[in-house]
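[1] got a predicted structure plus its sequence, pasted below:
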Amino acid sequence: MTGRDGGADLAPIGEFSPVVILVRPQLAENVGTTARAMANGGLFHLRLVSPRDGWPQERAWYASSGADRILDAATVHETVADAVSDLQHVYATCPRPRHIVKPVMTPRGAAAELRACERRSLRTGLLFGPERAGLDNDDMACADALIRYPLNPGFMSLNLAQAVLVMAYEWWMYADDTPPRTLMTNETHVATKGELENFMDHLIRDLDACGFLRNEQKRPGMVRNLRHLFQRGEVTEQELRTLHGVVSELSHGRHARRGGK
């Protein structure tokens, strides 16, 4: 069974990335959207334990938005024990721990441990339960630890793909070095101090000419405030060129009006 157009060019990222294990999934569409969520976070290995409607199911490929290769490579297992038999650490997602004595961690904490296992070349898995009931006690007995999502206690309902996406996101972000904030400058660049000073000279010269800075006592503070305004905002070179044009045009218009009187 393959996707209709082959889907995205997906492949495992790292030999020891976590295996996503769906225990008794009920809807093929949920399996497909799970594959889509996995692809978002760089996860590839998918195992299905006793899917209710059997496997493969065409609807899963339709719902995967091109994550076909994850579904193509998915394996089916009769029991959780069989699905985790070759793994060394297993984590079970569980919204309501049922009187079980196990470590409980957040998705972020679990991602840190999963990455540590990856560095040690250990194989890991993430268990997700059926859509309606979640994992039962026997399922969780196969896990080393439980993962509980710290969501709004008044409404903690997630669908299967959302639950997988949270873990996939935390897994990906733990190793991601994207800066938390950048400035998109496109074809220009953040202005240099020299470019800013050149503009300030232009601006102050015209402000003096029009009489805006005529109050000698207030002039230093007004000029200083203008410098603070343009220095703090990472003005781009393109924006400065526009401002140069604005100042020049205002000056030109002022002179034209005077000449017309």
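    Right, received. Where do you want to start? Every value quoted in this text rests on a predicted model; they were computed, and no experiment measured them. Numbering: from 1, shown residues only.

[2] contacts, neighbours, all on C-alpha from now
    Will do.

[3] by contact count, what packs against the single longest helix found in the chain?
    If you go by DSSP state H, the chain has its longest helix at helix 237-260. With contacts taken as 3 or more Cα pairs under 8 Å, 6 or more residues apart in numbering; DSSP states H and E, helix 237-260 sits against helix 193-210.

[4] using the three-state scheme, assign Ala111.
    The three-state assignment at Ala111 reads helix, by DSSP: H, G, I helix; E, B strand; the rest coil.

[5] how near is it to Thr33?
    Per Cα to Cα, to the nearest Å, Ala111 is found 21 Å from Thr33.

[6] picking up where we left off before, how far away from the center of its chain is the longest helix of the chain?
    44 Å (Cα atoms, centre = their mean, to the nearest Å).

[7] in that helix, what's buried?
    Using 16 or more other Cα atoms under 10 Å as the test for burial, helix 237-260 gives 237, 240, 244, 247, 251.

[8] what would these look like in JSON lines with distance to Ala83?
    Shown next, in JSON lines, are the buried residues of helix 237-260 (distance: Cα to Cα, whole Å):
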{"residue": "Glu237", "distance to Ala83": "58"}
{"residue": "Leu240", "distance to Ala83": "61"}
{"residue": "His244", "distance to Ala83": "67"}
{"residue": "Val247", "distance to Ala83": "70"}
{"residue": "Ser251", "distance to Ala83": "76"}
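
[9] between the residues you listed, which is closest to Glu170?
    Set against Glu170, the nearest of those by Cα to Cα is Glu237 (37.3 Å).

[10] would you confirm that that closest one contacts Gly194?
    No. Counting by Cα atoms under 8 Å, Glu237 sits too far from Gly194 to count as a contact (10.7 Å).

[11] not counting sequence-adjacent ones, nearest residue to the residue nearest the centre of the chain?
    Most central in the chain under Cα atoms, centre = their mean is Tyr169, positioned 6.2 Å from the mean C-alpha point. Distances taken as Cα to Cα, 6 or more residues apart in numbering put Gly41 closest to Tyr169, at 5.2 Å, once the chain neighbours are dropped.

[12] presented hereafter is structure B, for comparison with structure A:
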Amino acid sequence: MTRAANMPPPIEEPWPAICLVRPQMGENIGAVARAMLNFGLTSLRLVAPRDRWPNPKAEVVAVGADVVLKTARVEWTLEDALADATLVIAASARPRGLEKPVWGPRQAAENIRAAQAKGERAIVMFGPEASGMETDEIARADAILTLPVNPGFASLNLANAASVFCYAYAEARQATDLPSWFQPPDSPPATQAELEAMFAHLEQELEHGRFFHPEDKAPLMKRNLRALFLRSRLSQQEAQTMRGVIKALTIGRGGRKKDDV
């Protein structure tokens, strides 16, 4: 079927990407893919899907959103799925006490468009149908997306939740004005892969220095440290500088030997 001459060209934007973390049902994946293409988004990432992939049930429900399903990236760890992102938004009904900005769908859409206009790469992640994302997974995000649902009946189908965001993003696409967005002056923003390397380096040295005490508090302490740096929106150069600082503190002034770092 060819497109009529008077029809506008199709919208197929690669960013933001939608990331489904441990999705359980192929039907829901297909419904998300359909909603994405309805509103002009094409990049889908799947983290450890429960059922085999490609999934025939997803193809049936997607009803022609082939460009989304055929190019979907399947990863087995969230770290790999987010590696190239510079801005991560986690959809969650509960902030869970994490010190992060909480955005509604319209604000999230506007901020993402503003960030991408500055060259950032955004990913919006949704958790599995049964329980949502774990706290450590949400801790990787720069902000939390919360939908204005009825507090007495807040449980929302995965595809419906993704549809609300995709609609808000399509609506923001029509706006002529974008909110201001911070951008480091001399260096692009650090990717998730670069931040994870910095966090791993920092946590390794803090463990060596017995900072995480008592042990049962270590997960919370690590989340708090990550939140501190994520709020700062580090550039690539700043992340590299922090790793140099960690190394200097470790091997300088009679500390550990260089070969042990």
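    Arrived safely. Bear in mind the structure is a predicted one, so any value in this text is a computation, not a measurement.

[13] hang on, the earlier thing: how many neighbours does the aligned partner of the residue nearest to Tyr169 of the first structure in the second structure have?
    In the second structure, Gly41 of the first structure lines up with Phe39, judged by TM-score structural alignment. Using other Cα atoms under 10 Å, Phe39 of the second structure is surrounded by 21 other residues.

[14] what sits against Phe39 of the second structure?
    By Cα atoms under 8 Å, 6 or more residues apart in numbering, the contact set of Phe39 of the second structure is 11, 166-167, 169-170.

[15] same question for Arg34 of the second structure.
    Arg34 of the second structure is in contact with 61-65, counting by Cα under 8 Å, 6+ apart.

[16] Ala209 of the first structure and Val246 of the first structure, how far apart?
    With the distance defined as Cα to Cα, Ala209 of the first structure ends up 15 Å from Val246 of the first structure.

[17] most neighbours, which of the contacts of Arg34 of the second structure?
    Result: Ala62 is most packed of these (other Cα under 10 Å), 24 neighbours.

[18] against Pro56 of the second structure, how distant is it?
    For Ala62 of the second structure relative to Pro56 of the second structure (Cα to Cα), the value is 10 Å.

[19] and the residue mapped onto Leu98 of the second structure from the first structure, which of the three is it?
    Aligned counterpart of Leu98 of the second structure in the first structure: Ile100 (TM-score structural alignment). Secondary structure, three-state DSSP: Ile100 of the first structure is coil.

[20] likewise Leu146 of the first structure?
    Per three-state DSSP, Leu146 of the first structure ends up strand.

[21] alignment lookup: it to the second structure.
    Checking TM-score structural alignment: Leu146 of the first structure goes with Ile144.

[22] that match contacts Leu98, doesn't it?
    No. Ile144 of the second structure is beyond contact range of Leu98, at 9.3 Å (criterion: Cα under 8 Å).

[23] the two: who's more crowded?
    Ile144 (27 against 17).

[24] for the more buried one, give me its contacts.
    Contacts of Ile144 of the second structure by Cα under 8 Å, 6+ apart are 89-92, 95, 100-103, 138.

[25] max pairwise distance over those residues: which two?
    Every pair of the contacts of Ile144 of the second structure checked by Cα to Cα; the farthest is Trp103 and Ile138, at 13.9 Å.

[26] of these two, which one has the most company?
    A direct count of neighbours by other Cα under 10 Å for Trp103 of the second structure and Ile138 places Ile138 higher, at 25 against 18.

[27] please report how far that one lies from Ala33 of the second structure.
    From Ile138 of the second structure to Ala33 of the second structure the distance is 22 Å (Cα to Cα).

[28] so the closest residue to Leu145 of the second structure other than its chain neighbours versus Ala161 of the second structure, what's the distance?
    Spatially, and ignoring its direct neighbours in sequence, Leu145 of the second structure is nearest to Ala91 (4.4 Å; Cα to Cα, 6+ apart). Distance, Ala91 of the second structure to Ala161 of the second structure, by Cα to Cα: 8 Å.

[29] who's more crowded, these two?
    Here Ala91 of the second structure and Ala161 are set side by side on neighbour count (other Cα under 10 Å), and the busier one is Ala91, at 27 against 19.

[30] so what's the more buried one up against?
    With Cα under 8 Å, 6+ apart, Ala91 of the second structure has these contacts: 124-127, 144-146.

[31] quick one: the helices in the stretch 1-150 of the first structure?
    28-40, 58-63, 68-73, 80-83, 107-119, 137-140 (DSSP state H, counting those that start in this stretch).

[32] ok, and what's touching the last one?
    Identification of contacts with helix 137-140 of the first structure by Cα under 8 Å, 6+ apart yields 80, 92, 98, 100, 146.

[33] for those residues, give me a markdown table that also has distance to Gln26 of the first structure.
    Below are the contacts of helix 137-140 of the first structure laid out as a markdown table (distance: Cα to Cα, whole Å):
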| residue | distance to Gln26 of the first structure |
| --- | --- |
| Val80 | 16 |
| Ala92 | 18 |
| Arg98 | 22 |
| Ile100 | 25 |
| Leu146 | 22 |
